[in-house]
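>>> no sequence on this one, just coordinates:
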């Protein structure tokens, strides 16, 4: 509808000029048509509307035999100036739109470089991931996930950087790099959490003098999980992150931490170390890790997305199917208006001769 608005205004101006008294001028409609064309149409459309507006005015002036009126020439000059300004404004908007597309492309490429694809199978675990960017106008965020096969089992990470933009991406890249290195040799999850905390605090200490950088204030909520090869369990350490969901035989249970720790880069608040929670995790069970963009998705009434309730009917699906259902449901629930980035990672234990 909006792209036809300039032509509609042009037509209204012509009708006003033809069927109203001569003292009722169509100039306002013609000028509005040209300005709206600059914002709504490509360059050729803006030029066409500008030429059309001037042609309509000249035609009406000739029809009313007003060419000898000096006011008519003044009005025509004004319309020509507005047409020229509209073309200039259209070019300016086009250049800015092109720059915005380039910036978004670079940002998306940077985020994809940070979030490397997670293998579908790691040892005895099947994995699937979901990442949904917020609305196109939103800045890139710092949601992250990773899964690594180690001699301790499969270790998982999901996190959410406070804030958005390139600083968030940089913080996410730092955390992911530290996790990819430390996950292999940290003897347990508390040691792994301390290694990640050290990396994040070290990074923050490198920028104390940058005014307004917010790096020293930036923290990351994170959840670490470990699925050992030889035990039907899952171990988790929660650092200010939403609790994971355990899907077992059609039931959905939140794995609330007994002693949650603060987010990473707030390690000075940890006094008694990191607490490990242990839950049964049998073949066929699924573990869903997610960022708060999922549970903070709102419908039109402002109600938050009830994740455990909505996901229960899909608990018997494969990881790929379950996340596909979740993807569609989040879009439908929010009426296509996602306000935050969303990341989710699901792990399913496959039958193994080591599991009893």
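Ah, there it is. No experiment lies behind these values; they were computed from the predicted model shown. Numbering: from 1, shown residues only.

>>> can we go C-alpha only for contacts and neighbour counts from here?
Will do.

>>> mind listing the strands for this protein?
121-122, 125-132, 141-150, 153-164, 220-227, 233-239, 245-248, 251-254, 277-280, 286-290, 342-349 (DSSP state E).

>>> do a quick rundown of the helices in the stretch 51-200 of the chain.
For the stretch 51-200 of the chain, the helices defined by DSSP state H, counting those that start in this stretch occupy 70-114, 166-185, 189-205.

>>> want to try TSV for the ones you listed, with mean neighbour count and distance to residue 298 as columns?
Output for those, formatted as TSV (neighbours: other Cα atoms under 10 Å; distance: least, Cα to Cα, whole Å):
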stretch	mean neighbour count	distance to residue 298
helix 70-114	16	25
helix 166-185	19	23
helix 189-205	19	31
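
>>> would you turn those into JSON lines with distance to residue 286?
Shown next, in JSON lines, are the helices of the stretch 51-200 of the chain (distance: least, Cα to Cα, whole Å):
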{"stretch": "helix 70-114", "distance to residue 286": "25"}
{"stretch": "helix 166-185", "distance to residue 286": "21"}
{"stretch": "helix 189-205", "distance to residue 286": "20"}
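
>>> ok, which of those helices comes nearest residue 324?
Closest approach to residue 324 among those is made by helix 70-114 (19.8 Å; Cα to Cα).

>>> just want the angle from that closest one to helix 166-185.
Angle of helix 70-114 versus helix 166-185, following axes from the mean of the first three to the mean of the last three Cα atoms, to 10 degrees, is 10 degrees.

>>> check which helices and strands helix 70-114 sits against.
Packing partners of helix 70-114 (3 or more Cα pairs under 8 Å, 6 or more residues apart in numbering; DSSP states H and E): helix 27-40, helix 43-63, helix 166-185.

>>> and of those, who's closest to residue 258?
Here helix 166-185 is closest among the helices and strands packed on helix 70-114 (Cα to Cα), at 23.0 Å.

>>> and the closest one, what other elements does it pack with?
Applying 3+ Cα pairs under 8 Å, 6+ apart, one finds that helix 166-185 contacts helix 70-114, strand 141-150, strand 153-164, helix 189-205.

>>> same for the last one, what does it pack against?
Helix 189-205 makes packing contacts with helix 166-185, strand 220-227, strand 233-239 when contacts are defined by 3+ Cα pairs under 8 Å, 6+ apart.

>>> output those in CSV; the columns should cover distance to residue 292.
Converted to CSV, these look like this (distance: least, Cα to Cα, whole Å):
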stretch, distance to residue 292
helix 166-185, 16
strand 220-227, 10
strand 233-239, 13
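
>>> among these, which is nearest residue 160?
Nearest of the helices and strands packed on helix 189-205 (Cα to Cα): strand 220-227, 5.3 Å.

>>> most distant residue from the middle of this protein?
Distance from the C-alpha centroid of the chain peaks at residue 68, with 60.6 Å (Cα atoms, centre = their mean).

>>> can you tell me how far that residue is from residue 74?
12 Å (Cα to Cα, to the nearest Å).

>>> against that first model, consider the following:
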């Protein structure tokens, strides 16, 4: 059975209670009792189906709390006694209310009911704990990848983060958009590795970018500043894998007074420029190494400039998108998919991408995915400080 659709991580964190079991599981005890009551009169006296009621407390414990389980235990004992003491069932001439086998059945039902009550209480406690943990993870996600303004100046922004597992909330993929005096600066990146170390590195990268984006007038200087920050972070962590702790990233800048996009690529999948009649990969072939591998760079970071006209979109994404595979191991054809969809609004585009990735992989994503879409709106230049929150 295919797992339920996972929603991209976004928006404010809200505290929720324990998950509600599906309706069929909540009604399972009632159906179980009904089947026993139907079969009991139809079976021979040597085959007392009422003995099956001993499992009713455990069946109830799957979806209900300890009080309901205790009530189901009492009901099971009463029904067992009624069925045992009814001579008419299956042609009986005498009841077996106090027969030693039935008395043993009553005792077993009470014992199983006690265990079921304990299990139900433990399940409720675990579910509440898991709900609290997820709430904390949602708060951490909101701090790490805070919701972007839907509009900055004449730039429309949308984003999504899709975890590879339904239980996870945060990972090593990151994105950000910062309005500055030099224009709107965008970042998307992917930290090598997984787990808490990747999350900590992503938080450090985002914090450094949010500060440096306002101070460095040149996009290449901003990339160098980020290189230094990641290198210091890796050295601070220490260990034998310091040189392997790197971050692939793309920095983009869209000035408020010009219809151009400037890009510095640090070992990351190249952005896509989505036009009504074309999907173009912004790859000049001069990508630099990932952050923290700057010793491999023999020259300064190279800035590539491309025309960016109203109605066009810039799509930044992590390799979790293009490395998604279908059942035959074929990689996801992102550019071809975008061409087939035609012109779409940024939110519609990312929603379509989200569902298409799940369909393509059969809900079996192998890596976290993040994407950021920026669309230039028609109209005169507007201040980059003129932004609105979602």
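Right, received. Where do you want to start? Because the structure is predicted, anything quoted here is derived from the model rather than measured.

>>> looking at the helices of the stretch 51-200 of structure 1, which is closest to residue 252 of structure 1?
Closest to residue 252 of structure 1 of the helices of the stretch 51-200 of structure 1 is helix 189-205 (Cα to Cα; 24.2 Å).

>>> relative to helix 166-185, how tilted is the closest one?
Between helix 189-205 of structure 1 and helix 166-185, the angle comes out at 150 degrees (the same axes, to 10 degrees).

>>> off-centre distance for helix 189-205 of structure 1?
Averaging C-alpha positions (Cα atoms, centre = their mean, to the nearest Å) puts helix 189-205 of structure 1 26 Å from its chain's average.

>>> surely residue 250 of structure 2 touches residue 187?
Yes: using Cα atoms under 8 Å, residue 250 of structure 2 makes contact with residue 187 at a distance of 5.8 Å.

>>> hmm, back to that, can you lay out the helices and strands packed on helix 166-185 of structure 1 as TSV showing distance to residue 354 of structure 1?
As requested, these are exported to TSV (distance: least, Cα to Cα, whole Å):
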stretch	distance to residue 354 of structure 1
helix 70-114	34
strand 141-150	16
strand 153-164	12
helix 189-205	21
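
>>> how about the ones you listed, which one is nearest residue 327 of structure 1?
Residue 327 of structure 1 lies closest to strand 141-150 among those, at 15.9 Å (Cα to Cα).

>>> next, the contact list for residue 145 of structure 2, please.
Taking Cα atoms under 8 Å, 6 or more residues apart in numbering, we find residue 145 of structure 2 in contact with 174, 175, 176.

>>> residue in structure 1 paired with it?
In structure 1, the residue paired with residue 145 of structure 2 according to TM-score structural alignment is residue 115.

>>> what distance do you get for its match to residue 285 of structure 1?
Residue 115 of structure 1 is 25 Å from residue 285 of structure 1, where distance means Cα to Cα.

>>> and for residue 156 of structure 2, the neighbour number?
Using other Cα atoms under 10 Å, residue 156 of structure 2 has 20 neighbouring residues.

>>> my read: it touches residue 150, true?
Yes: Residue 156 of structure 2 is within contact range of residue 150, at 5.8 Å (criterion: Cα under 8 Å).

>>> circling back to that earlier point, quick one: closest of the helices of the stretch 51-200 of structure 1 to residue 9 of structure 1.
Among the helices of the stretch 51-200 of structure 1, the nearest to residue 9 of structure 1 by Cα to Cα is helix 70-114 (14.3 Å).

>>> superpose on structure 2 and give me the mean offset of that closest one.
Helix 70-114 of structure 1, aligned to structure 2 and superposed, deviates on average by 1.0 Å (mean Cα distance after the TM-score superposition for structure 1).

>>> what angle separates that helix from helix 27-40?
20 degrees.

>>> and helix 70-114 of structure 1, how far out from the chain's middle?
With Cα atoms, centre = their mean, you get 26 Å for helix 70-114 of structure 1.

>>> for stretch 243-262 of structure 1, same thing?
25 Å.

>>> how about stretch 150-161 of structure 2?
21 Å.

>>> spatially nearest residue to the residue nearest the centre of structure 2 (excluding sequence neighbours)?
With distances taken as Cα atoms, centre = their mean, residue 163 lies nearest the centre of structure 2, 3.7 Å away. Once flanking residues are discounted, residue 163 of structure 2 sits nearest to residue 368: 4.6 Å by Cα to Cα, 6 or more residues apart in numbering.

>>> make sure the one you found is actually in contact with residue 160.
No: taking contacts as Cα under 8 Å, residue 368 of structure 2 lies outside contact range of residue 160: 10.8 Å.

>>> my guess is residue 161 of structure 1 contacts residue 145. True?
No: Residue 161 of structure 1 lies out of contact with residue 145 (Cα under 8 Å); the separation is 11.4 Å.

>>> more neighbours, the two?
In terms of neighbours (other Cα under 10 Å), residue 145 is the more surrounded of residue 161 of structure 1 and residue 145; the figures are 28 against 24.

>>> tell me who's in contact with the more buried one.
Counting by Cα under 8 Å, 6+ apart, residue 145 of structure 1 has contacts 115, 156, 157, 158, 159, 176, 343, 344, 345.

>>> residue in structure 2 paired with the fourth one?
Meaning residue 158 of structure 1. Alignment note: residue 158 of structure 1 maps to residue 188 in structure 2; criterion TM-score structural alignment.

>>> find the nearest non-adjacent residue to residue 165 of structure 2, please.
residue 365 (7.5 Å).

>>> which residues in the stretch 251-356 of structure 1 form helices?
Under DSSP H, counting those that start in this stretch, the stretch 251-356 of structure 1 gives helices at 292-295, 307-311, 319-333.

>>> of those helices, flag the one that's most buried.
Ranked by mean neighbour count under mean count of other Cα atoms under 10 Å, those are led by helix 292-295, which reaches a mean of 20.

>>> which strands or helices does it pack on?
strand 342-349.

>>> counterpart of the strand it packs on in structure 2, which residues?
Against structure 2, strand 342-349 of structure 1 falls on residues 369-376 (TM-score structural alignment).

>>> after superposition, how close is the matching stretch to structure 1?
Looks like 2.3 Å for stretch 369-376 of structure 2 (mean Cα distance after the TM-score superposition for structure 1).
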